[in-house]
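*Asks:* Fold the following and give me the result.
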Amino acid sequence: MKVKITKSTILLLISFLFILAIMSYIGLDKIINALINAKPKYIILAIILQIIVSLILSARWRFIIKILGYSANFKNIFLLVLMGLFINNITPSMRGGGEAFRAYYLSKIEKIPKGLAFSTVVVERVLDTSIFLFFTLFVIGYFVFTGFEYLKYLILSWLFLFFITAVVVYLIANKTLLIKTVTKISKIICKYSSYKYDETKILQSIEEFYNSMKFFKNKRGWDVIIAIFLSVLWYIVDILKLWILFLSLSYAVSIICVSAVYLITLLSGVLSITPSGFGTADTIMIVSFSAFNIPPSVAAAITLLDRLISYIFPTIIGYIAMLIIKKKLNDLTT
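*Replies:* Take a look at the predicted model:
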């Protein structure tokens, strides 16, 4: 763990210095001046939208849990979502590390079988990724005709994300292969950790997971529509939050431009080795906004504000949420 923390710290430091170099090249005085003149009311509105995003994600997760016939306390769900955002922000890549922790603590606190709990976050991930891949495909198509310096990198990220999603879907569709994969991974984890390998419990969890996934597969009508709607809604609100930040700088920009850069930035973080794509995503955001003829100083100021609201704020709140969740779990086990 100490080695991992050290590596993470070094990567963050390198990323920070890299971003600082970019800011210096653009002009720190111009960026600071833009930030000083930012209108607080719009920044506060952006923070509120960040909270609304977490509430939408919580509502969707609770709805998916309800589909399986279980009820969960919304407060606990909200705290788990915040905790998941915190873990995503401190692990490599963007939005990719907190799902397993959310599912684990959900099963403990709400007394939901582990297999079912993990199936809910898998459904979330498949929904989010499918919608994201669909939207970004149009963005990549646009840049194929107009040109973009990092187009090859974006295409590689898209293909990588598509491949991972396809593998997950294939595993879900093949129960035998899923069992072999999970048991092998479990043996490796148990070999190098203090956890005891219990094949019976693992097979039971896989059976619960697989049955719940079949249950989701057989769902039709409003259940599917609502889940998709909530998945699209949180993307829309998140994009709106980024657009609001331009209003704080009194700079008019097209919502289409903001949407394209937002999707490109998320996609660029897929292959990033730094926590939450720190450094990589920021550079891509600045370059992408500049490609839409937005002044570099404005693009850099927006990037810093977005990092403050979408990264630092959720990380702090998420850490507090994790402490509350752990305390709840300790109270339940004592």
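*Asks:* When you work out contacts or count neighbours from here on, use the C-alpha atoms and nothing else.
*Replies:* OK.
*Asks:* Stretch 174-190: which residues count as buried?
*Replies:* For stretch 174-190, burial by neighbour count (16 or more other C-alpha atoms under 10 Å) applies to 178-179, 183, 186-187.
*Asks:* can you put those in TSV and add secondary structure and distance to Gly221?
*Replies:* Converted to TSV, the buried residues of stretch 174-190 look like this (DSSP: H, G, I helix; E, B strand; the rest coil; distance: C-alpha to C-alpha, whole Å):
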residue	secondary structure	distance to Gly221
Leu178	helix	28
Ile179	helix	30
Thr183	helix	35
Ser186	helix	37
Lys187	helix	40
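*Asks:* Pick the one among these closest to Ser24.
*Replies:* Checking these against Ser24 by C-alpha to C-alpha gives Ser186 as the nearest, at 47.2 Å.
*Asks:* Tell me the spacing between that closest one and Phe278.
*Replies:* Ser186 sits 30 Å away from Phe278, going by C-alpha to C-alpha, to the nearest Å.
*Asks:* repeat for Ile131
*Replies:* From Ile131 to Phe278 the distance is 23 Å (C-alpha to C-alpha).
*Asks:* the more surrounded of the two?
*Replies:* When Ile131 and Phe278 are compared on other C-alpha atoms under 10 Å, the one with more neighbours turns out to be Phe278, at 26 against 15.
*Asks:* Surely the more buried one is in a strand?
*Replies:* No. In this structure, Phe278 is coil, not part of a strand, as judged by DSSP: H, G, I helix; E, B strand; the rest coil.
*Asks:* Surely it is in contact with Leu12?
*Replies:* Yes. Counting by C-alpha atoms under 8 Å, Phe278 touches Leu12, with 7.0 Å between them.
*Asks:* Go ahead and name everything in contact with stretch 139-151.
*Replies:* With C-alpha atoms under 8 Å, 6 or more residues apart in numbering as the test, stretch 139-151 has contacts from 154-155, 260, 263-264, 291.
*Asks:* Please read the previous query as pertaining to stretch 233-245.
*Replies:* 42-43, 45-47, 49-50, 52-53, 56-57, 253, 255, 258-259, 262, 302, 305-306.
*Asks:* before we go on, could you also do this sequence so I can check it against the first one:
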Amino acid sequence: MKRLLAFVALLVLGIILFSSVLRFVGWDEIWSAIQGFWGGKGVLLILLTFLMLFVGAIRWSEILRHQGYRVSFWSLLKQYFGGFALSFFFPMAFFGSELFRAYALREFHEVPLQRGIVSTVVERFLELTAYLLVLGAGIFVLLFFHYSLIPPLLWWILLASGMLALALLFFYLKSHRKESILRMFFPRLNDNNGFLEMEQEVLRFFRMRNRAFWEGLFLSFAKAAAALLRTFVLVAFLGGALGFFPALTITGFTFLSLLIPIPGQLGSHEALQVLSFQALGLEGHAGAAFAFLVRAAELVVALFALVLLLRMGAVLVRRLLVSRVERVFQKLF
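*Replies:* Presented below is the predicted three-dimensional model:
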């Protein structure tokens, strides 16, 4: 019930943000910018979005290979898409995508649940690292080249981004020093606690001498590069021309919107891109149109992924029911 209320509350917040952006920049301007995307341009945006997820699935496959598990890539790809559908429609479900994928690994490929959770947590931290580094580079561009154009509200967003970066830096520092973060909050945890064991495996992965860490980071930046390419293509289709650094800023703010737990980033992505486009000296309605089209492409992919998620979910539920029936019969007979 709490999750349903959270979903409704965040969705309402997104609708309010979206409506506010429309009133601020004007729907007519946004519509005139996006109405040419019903054909090949829209298909290209969707394909680039698929490419981003494809690279993400390769990264997850490599993490599992480092753990000693060789799993069918196409099966992993379906699970990765299913996780994307969960995170797109229900981002308020904390680690919902990661837990689903870990459970699917156990049921479909007999990977222990703890190892599956570690693989998805590692994958998420690698992604967060790439997101924040790209965002940091984009913020540097704003501060260095467009300082006078930054609106007051954007300063608070930049401050929040800095705090996220400090939290990630703290994680890497603890990993380098081989120090537990969980023990800071739960000092009485037993050494044999399963959560501590998973934490230690995650921290070991992120040590600088681990080759798998650098491979995972490379693939994370490859996924970010696909997103950057999508930014270049989309802005070009909108009739603009971007240099590398402004495109980096816009892509960074796209990544920032993914960290806000509003379903489909409704309203939040538009608001961020209006601010970033204006800070770069571009038209605010172009930023809103950019965010709208990114969401449209991701929605198409998410609906496709939702079909895969429902099919996998039906199989998992059936297996769970069969397992429970078998246990009942074992107790009776």
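*Asks:* circling back to that earlier point, which one among the buried residues of stretch 174-190 of structure 1 gets closest to Met83 of structure 1?
*Replies:* Taking C-alpha to C-alpha as the measure, Met83 of structure 1 lies nearest Ser186 of the buried residues of stretch 174-190 of structure 1, at 24.0 Å.
*Asks:* where exactly do the helices run in structure 1?
*Replies:* Ranges of helices in structure 1, per DSSP state H, are 2-26, 28-36, 40-67, 74-90, 99-109, 114-146, 151-173, 175-191, 199-217, 222-248, 255-268, 280-291, 296-307, 313-333.
*Asks:* Ok, which of these comes nearest Thr274 of structure 1?
*Replies:* Nearest of the helices of structure 1 (C-alpha to C-alpha): helix 2-26, 5.9 Å.
*Asks:* who's in contact with the residue nearest in space to the middle of structure 2?
*Replies:* Note on structure 2: the residue nearest the mean C-alpha position is Leu258, at 5.5 Å, using C-alpha atoms, centre = their mean. Leu258 of structure 2 is in contact with Gln265, counting by C-alpha under 8 Å, 6+ apart.
*Asks:* any idea how far it is from Leu320 of structure 2?
*Replies:* Applying C-alpha to C-alpha to Leu258 of structure 2 and Leu320 of structure 2 gives a distance of 32 Å.
*Asks:* same question, Gly287 of structure 2
*Replies:* Taken as C-alpha to C-alpha, the span from Gly287 of structure 2 to Leu320 of structure 2 is 46 Å.
*Asks:* Neighbour count: those two, which is higher?
*Replies:* When neighbours are counted by other C-alpha under 10 Å, Gly287 of structure 2 and Leu320 differ, and Gly287 comes out ahead with 26 against 13.
*Asks:* Once you drop chain neighbours, what's closest to the counterpart of the more buried one in structure 1?
*Replies:* Matched to structure 1 by TM-score structural alignment, Gly287 of structure 2 sits across from Ala299. In space, and not counting its chain neighbours, Ala299 of structure 1 is closest to Ile286: 5.2 Å by C-alpha to C-alpha, 6 or more residues apart in numbering.
*Asks:* Surely that neighbour touches Leu304?
*Replies:* No. Between Ile286 of structure 1 and Leu304 there is no contact under C-alpha under 8 Å: 9.9 Å.
*Asks:* So between these two, which is more surrounded?
*Replies:* Neighbour totals were compared for Ile286 of structure 1 and Leu304, and Ile286 leads with 25 against 18 (other C-alpha under 10 Å).
*Asks:* Leu303 of structure 2 - nearest residue in space that isn't next to it in sequence?
*Replies:* Nearest residue to Leu303 of structure 2 in three dimensions, chain neighbours excluded: Ala85, at 7.2 Å (C-alpha to C-alpha, 6+ apart).
*Asks:* OK, contacts around that neighbour?
*Replies:* 302-303, 305-306, 309 are the contacts of Ala85 of structure 2 under C-alpha under 8 Å, 6+ apart.
*Asks:* change it to 7 Å
*Replies:* Taking C-alpha atoms under 7 Å, 6 or more residues apart in numbering, we find Ala85 of structure 2 in contact with 302, 305-306.
*Asks:* Show me what Thr231 of structure 2 lines up with in structure 1.
*Replies:* With TM-score structural alignment as the criterion, Thr231 of structure 2 matches Leu242.
*Asks:* Hmm, I typed the wrong one, I wanted Leu266 of structure 2.
*Replies:* Using TM-score structural alignment, Leu266 of structure 2 pairs with Phe278 in structure 1.
*Asks:* cool, Leu248 of structure 2 as well?
*Replies:* For Leu248 of structure 2, the residue aligned by TM-score structural alignment is Ser259.
*Asks:* Number of residues surrounding that match?
*Replies:* Residues within reach of Ser259 of structure 1, counting by other C-alpha under 10 Å, total 21.
*Asks:* so what's it closest to, chain neighbours aside?
*Replies:* Excluding the flanking residues, the one nearest Ser259 of structure 1 by C-alpha to C-alpha, 6+ apart is Ile239, at 5.9 Å.
*Asks:* for Phe221 of structure 2, same thing?
*Replies:* Ala130 (5.9 Å).
*Asks:* can you tell me how far the equivalent of Asn193 of structure 2 over in structure 1 sits from Val182 of structure 1?
*Replies:* Structural alignment (TM-score structural alignment) places Asn193 of structure 2 against Leu203 in structure 1. Separation of Leu203 of structure 1 from Val182 of structure 1 (C-alpha to C-alpha) stands at 9 Å.
*Asks:* Likewise for Ile228 of structure 1?
*Replies:* Taking C-alpha to C-alpha as the measure, Ile228 of structure 1 falls 28 Å from Val182 of structure 1.
*Asks:* I appreciate the help and will end here.
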